[in-house]
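J.: A predicted structure for the sequence below; I have some questions about it.
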Amino acid sequence: MSLYSIDTGSVASHASASSGVNAGKADQGGFKDALQAASTKKSAAAEQLEAWLKMSPAQRMRAAILSQLGLTEEEIKNMSADEQKAVEAKIRQLMEVKMALQRERQGHSAAVI
């Protein structure tokens, strides 16, 4: 083997590796689409977080209770008046229980300090 000879095996393996890189570049459209979809989802999550942060503590508690009950505000609006009263009474009851638990926890933490 002379100083200037070329190992054709390594050239062939390099060429096949390069074609894999080029194939990856052709697939970047799919990656860009996936990235765009991910950023859209993040924006939706950011919007939900922003809406949550703008809620008062009572509104957050109500939203959590509705989620716990598997209901939405829209579903409550579409109920009969009697059903709405029953659901609102249940929500009020659960809010009172949650507030009592929070007061109890705060009382215990204050006693520890």
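T.: Perfect, thanks for sending it.
J.: going forward, measure contacts and count neighbours with C-alpha atoms only.
T.: Noted.
J.: from residue 92, how far out is residue 103?
T.: As judged by Cα to Cα, to the nearest Å, residue 103 and residue 92 stand 16 Å apart.
J.: equivalent analysis for residue 25, please.
T.: As judged by Cα to Cα, residue 25 and residue 92 stand 58 Å apart.
J.: now the biggest helix by length in the chain: buried residues?
T.: Looking across the chain with DSSP state H, the single longest helix is helix 81-112. For helix 81-112, burial by neighbour count (16 or more other Cα atoms under 10 Å) applies to 87, 91, 95.
J.: put this beside the first:
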Amino acid sequence: MNAVTKLEAGKKVEVVNNEVVIYGKVTGVRGETTKDKRKLYFTLVRLPASGDEFEAPGTVEVMSDQKFGAPGEIVTARCRLSGYGRRYNKKPDEDGVIESVQTADIKLRLVE
């Protein structure tokens, strides 16, 4: 496994297509073991609110092979952006029509 590289806040980082740099405070870390006995970590990062004083901050989850932050720690991390599509049916409207909705879930994976 490669060592986790911590990025310096405010420093320009080169990213390629489908990568993103996040900055925020770690609010939680959990570890899980996969079916093939690999250990994965899921780190919740609260992003700074970018709007007015009443806007709630965003929160993202980053998957990694190693821990890269502890709760309360401020982190800057380069992540690969991925995800998957999914479909669901809405409740019937007043005419009984059921609409199929297609959406996507975004996933972030730490670039290690």
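T.: Thanks, I have it. A quick note: this is a predicted structure, and the numbers were derived from the prediction, not measured.
J.: so after superposing, what's the score?
T.: Scored by TM-score structural alignment, normalised by the length of structure 2, the superposition of the two chains gives a TM-score of 0.19; 38 aligned residues with a Cα RMSD of 4.9 Å.
J.: quick revisit: show me what the longest helix of structure 1 is packed up against.
T.: In terms of contacts (3 or more Cα pairs under 8 Å, 6 or more residues apart in numbering; DSSP states H and E), helix 81-112 of structure 1 is packed against helix 57-69, helix 73-77.
J.: now do the SS call for residue 104 of structure 2.
T.: Classification of residue 104 of structure 2 by DSSP: H, G, I helix; E, B strand; the rest coil places it in strand.
J.: from residue 42 of structure 2, how far off is the residue lying closest to it once chain neighbours are set aside?
T.: With Cα to Cα, 6 or more residues apart in numbering as the criterion, residue 104 of structure 2 has its nearest non-adjacent residue at 4.2 Å, and that residue is residue 85. Separation of residue 85 of structure 2 from residue 42 of structure 2 (Cα to Cα): 21 Å.
J.: between these two, who's got more neighbours?
T.: Shown here are residue 85 of structure 2 and residue 42; by other Cα atoms under 10 Å, residue 42 has more neighbours (22 against 9).
J.: contacts only, for the more buried one.
T.: Contacts here follow Cα atoms under 8 Å, 6 or more residues apart in numbering; on that basis residue 42 of structure 2 touches 29-32, 61-64.
J.: how much space separates it from residue 102 of structure 2?
T.: From residue 42 of structure 2 across to residue 102 of structure 2, the span is 26 Å (Cα to Cα).
J.: ok, so what distance separates the residue nearest the centre of structure 1 from residue 59 of structure 1?
T.: Geometric centre of structure 1, nearest residue: residue 45, 5.5 Å, by Cα atoms, centre = their mean. Noted for residue 45 of structure 1: a distance of 19 Å to residue 59 of structure 1, by Cα to Cα.
J.: show me the strands in structure 2, by range?
T.: 19-33, 39-46, 59-64, 74-89, 100-110 (DSSP state E).
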